[in-house]
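K.L.:
I would like to see how this sequence folds:
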Amino acid sequence: MFSPIKSTKVYEQVIDQIKNMIDQGTLKKGDKLPSERSLVQQLEVSRASIREALRALEVIGLIECRQGEGSYIKTSFQDNLFEPLSIMFMLEGSNQEEIWELRKIMEVEAAGLAAKRITGGQLNELSEITKRFMKSEGEAEAVTAEIDKEFHYKIAECSGNVLIFDILKTVATLVDHFIKDARKLIIVHEGNKEILFSQHNEIYLSIERHSSVEARKAMRIHLDFANKYKSERTI
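P.N.:
Next up is the predicted model:
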């Protein structure tokens, strides 16, 4: 478990020990940390140092502190990625094209991995999402856009790579944040909805055939189409 700390930067040492326990698998997502009193006793440090360490871990998004319940290792980290990435995007003076380039790289590969790794249950779920998307002809643009987003997130999930899934959701949020209503703008343009239906169906069929080559190609065609239309719009 924990070992006593002898250091001038006490709270940093507390953080390092908690990180090491996560790395070793002693602490996992959703686990509750020992109480402040227990940490004080095990680490032989002051309560102030423990609280400082917990505050720092909460700020970086590793733990969540629940009033009256204690501190827990977080189970989801997508929200933690958005703010630093969006701020970095603005500070670096990046343009919207760079976001789309990153998204394309990740989504094309995610489709290829999904074709190889998707399970029977996941394929059924993706099939249902595809059918709902195809049947959304008369729905409001916002509804179709949400199903579209769900489709892409499911493929990222089916890639079997949690980093791709987490980062892609963040990148998709950046797209929506910096390119306002991007999906809606594409959908409302005459003729685009039918093209999107066809492209999404081809992506699904390629994954159903477990063809990584075809899935990557279908996703690339779809994103190139979306990017071309997006380029004609302004933020």
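
K.L.:
please make it C-alpha for all contacts and neighbour counts, starting now.
P.N.:
Fine.

K.L.:
got the buried residues for the helix or strand hosting L185?
P.N.:
Assigned by DSSP states H and E, L185 belongs to helix 182-188. Neighbour counts over helix 182-188 (16 or more other Cα atoms under 10 Å) mark A182, R183, K184, L185, I186, I187 as buried.

K.L.:
quick one: list the elements packing against the helix or strand just after that helix.
P.N.:
Going down the chain from helix 182-188, the next helix or strand is helix 192-208, by DSSP H and E. Contacts defined by 3 or more Cα pairs under 8 Å, 6 or more residues apart in numbering; DSSP states H and E place helix 192-208 against helix 96-117, helix 120-134, helix 182-188, helix 212-231.

K.L.:
and those, which is most packed in?
P.N.:
Highest mean neighbour count of the helices and strands packed on helix 192-208: helix 96-117, a mean of 20 (counted as mean count of other Cα atoms under 10 Å).

K.L.:
what residues does it touch?
P.N.:
By Cα atoms under 8 Å, 6 or more residues apart in numbering, the residues outside helix 96-117 that reach it are 152, 155-160, 164, 168, 171-172, 174-175, 178-179, 203, 206-217, 219-220, 223, 227.

K.L.:
tell me who's in contact with the residue lying closest to G112 once chain neighbours are set aside.
P.N.:
In space, G112 comes closest to S212 once its chain neighbours are excluded; the distance is 4.1 Å by Cα to Cα, 6 or more residues apart in numbering. Applying Cα under 8 Å, 6+ apart, we find S212 in contact with A111, G112, L113, A114, A115, K116, S206.

K.L.:
how about a cut-off of 10 Å?
P.N.:
With contacts defined as Cα atoms under 10 Å, 6 or more residues apart in numbering, the neighbours of S212 are V108, E109, A110, A111, G112, L113, A114, A115, K116, R117, S206, A218.

K.L.:
which one of those residues is nearest A48?
P.N.:
Using Cα to Cα, A110 comes nearest to A48 of the contacts of S212, at 44.8 Å.

K.L.:
please generate a structure for the following sequence too, so the two can be compared:
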Amino acid sequence: MKSLEPIGKKEKLYVKIAQQINNAIESDMYKPGDKLPTERELASQLNVSRASIREALAVLEIMNVIDVKVGDGSYVKQRTSNFQFETKDSSVFELIEVRMYIESVIVKLAIERATEQNIKAIEATNEGLRQTIKNQERIDDFFRYGVAFHKKLAEATQNDVLIQIANSLFEQDAHPLWRHLNMKVLLSYEAREHQLHEHEGILAAIKTKDQKKAEELMKHHIEHLKNMFYE
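P.N.:
Have a look, this model is predicted:
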């Protein structure tokens, strides 16, 4: 059975994994048209998490090396000897992990400090989602309104340091890997509808100053995002 060598834990996993799979394709271990092992099998071979495998496969799909078919698997499209992929300091999984904690604080402070203007600004992002949700050609706009929702929440804390931290996290949204994973998810109308519903619920809880509910909804929102990417 074809297998790959385990990845060292200190290396930048998702990029190193993508490089190794690409090398295997270059060496004819996998040829154009071949189906790659499942995510579970690759994770076992390389001794890494399925989250890292999912990110590595997304990198290769961005580079047009493979085609990831939902519910089917990953197929080799072509070889590329010039492996170059711009990386950020953190993976998508790490970004989501940090957001789980940061956005809980943001919601708490937003409930305490949001002005009427802040609430209107947050509501405007949800209105943007409503206006673009049914238009498959405006997924990019839907994505931007979704990001804006979280940035406007941070602004409602009235805490400049926290706003800067949140903005630095969401600068990662320009990362090609993060964008690629989001866009694939948002191709589904049900996924877009679910995101809007979650955003509306969070805002409603903030308006009624229901801290417990708002924090629970935000936690569920980010967990759902993680599950869509990695389950």
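
K.L.:
buried ones in the helix or strand containing P84 of the first structure, by neighbour count?
P.N.:
P84 of the first structure is part of helix 78-91 when elements are defined by DSSP H and E. When neighbours are counted by 16+ other Cα under 10 Å, the buried residues of helix 78-91 of the first structure are found to be Q78, L81, F82, S86, F89.

K.L.:
so how far is R209 of the first structure from the residue most central in space within the first structure?
P.N.:
Centroid-nearest residue in the first structure, with Cα atoms, centre = their mean: D166, separated by 2.5 Å. According to Cα to Cα, to the nearest Å, D166 of the first structure and R209 of the first structure sit 26 Å apart.

K.L.:
likewise G191 of the first structure?
P.N.:
Taken as Cα to Cα, the span from G191 of the first structure to R209 of the first structure is 28 Å.

K.L.:
just V59 of the first structure next, same as before
P.N.:
44 Å.

K.L.:
what do we get in the second structure for E64 of the first structure?
P.N.:
Counting by TM-score structural alignment, E64 of the first structure lines up with no residue in the second structure.

K.L.:
does E64 of the first structure count as helix, strand or coil?
P.N.:
Here E64 of the first structure is strand, with the state taken from DSSP: H, G, I helix; E, B strand; the rest coil.

K.L.:
that one reaches E58, doesn't it?
P.N.:
Yes: using Cα atoms under 10 Å, E64 of the first structure is in contact with E58, at 5.7 Å.

K.L.:
check what contacts stretch 183-195 of the second structure and list those residues.
P.N.:
58, 70, 126, 129-130, 132-137, 139-140, 142-143, 146, 177, 179-180, 196-198, 200-201, 221, 224-225, 228-229.

K.L.:
give me the buried entries from those residues.
P.N.:
Buried members of the contacts of stretch 183-195 of the second structure, scored by 16+ other Cα under 10 Å, are 58, 126, 129-130, 132-133, 139, 142-143, 146, 177, 179-180, 196, 198, 200-201, 221, 224-225, 229.

K.L.:
give the aligned range of the helix or strand where R40 of the second structure lies in the first structure.
P.N.:
In this assignment (DSSP H and E), R40 of the second structure forms part of helix 39-46. The counterpart of helix 39-46 of the second structure in the first structure, using TM-score structural alignment, is absent.

K.L.:
tell me the helix or strand right after that helix.
P.N.:
Downstream of helix 39-46 of the second structure, the first helix or strand assigned by DSSP H and E is helix 50-62.

K.L.:
that following helix to helix 211-230, inter-axis angle?
P.N.:
60 degrees (axes from the mean of the first three to the mean of the last three Cα atoms, to 10 degrees).

K.L.:
what residues sit buried inside helix 50-62 of the second structure?
P.N.:
For helix 50-62 of the second structure, a neighbour-count test (16+ other Cα under 10 Å) marks 50-62 as buried.

K.L.:
take these and lay them out in CSV including distance to I122 of the second structure.
P.N.:
Formatted as CSV, these follow (distance: Cα to Cα, whole Å):
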residue, distance to I122 of the second structure
R50, 34
A51, 31
S52, 33
I53, 35
R54, 32
E55, 30
A56, 34
L57, 34
A58, 31
V59, 32
L60, 36
E61, 34
I62, 32
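
K.L.:
and the two most separated of these?
P.N.:
For those, the farthest-apart pair by Cα to Cα is R50 and I62; their separation is 18.3 Å.

K.L.:
so which bit of the first structure is stretch 58-68 of the second structure matched to?
P.N.:
Under TM-score structural alignment, there's no match for stretch 58-68 of the second structure.

K.L.:
what about that stretch, distance to the chain center?
P.N.:
16 Å (Cα atoms, centre = their mean, to the nearest Å).
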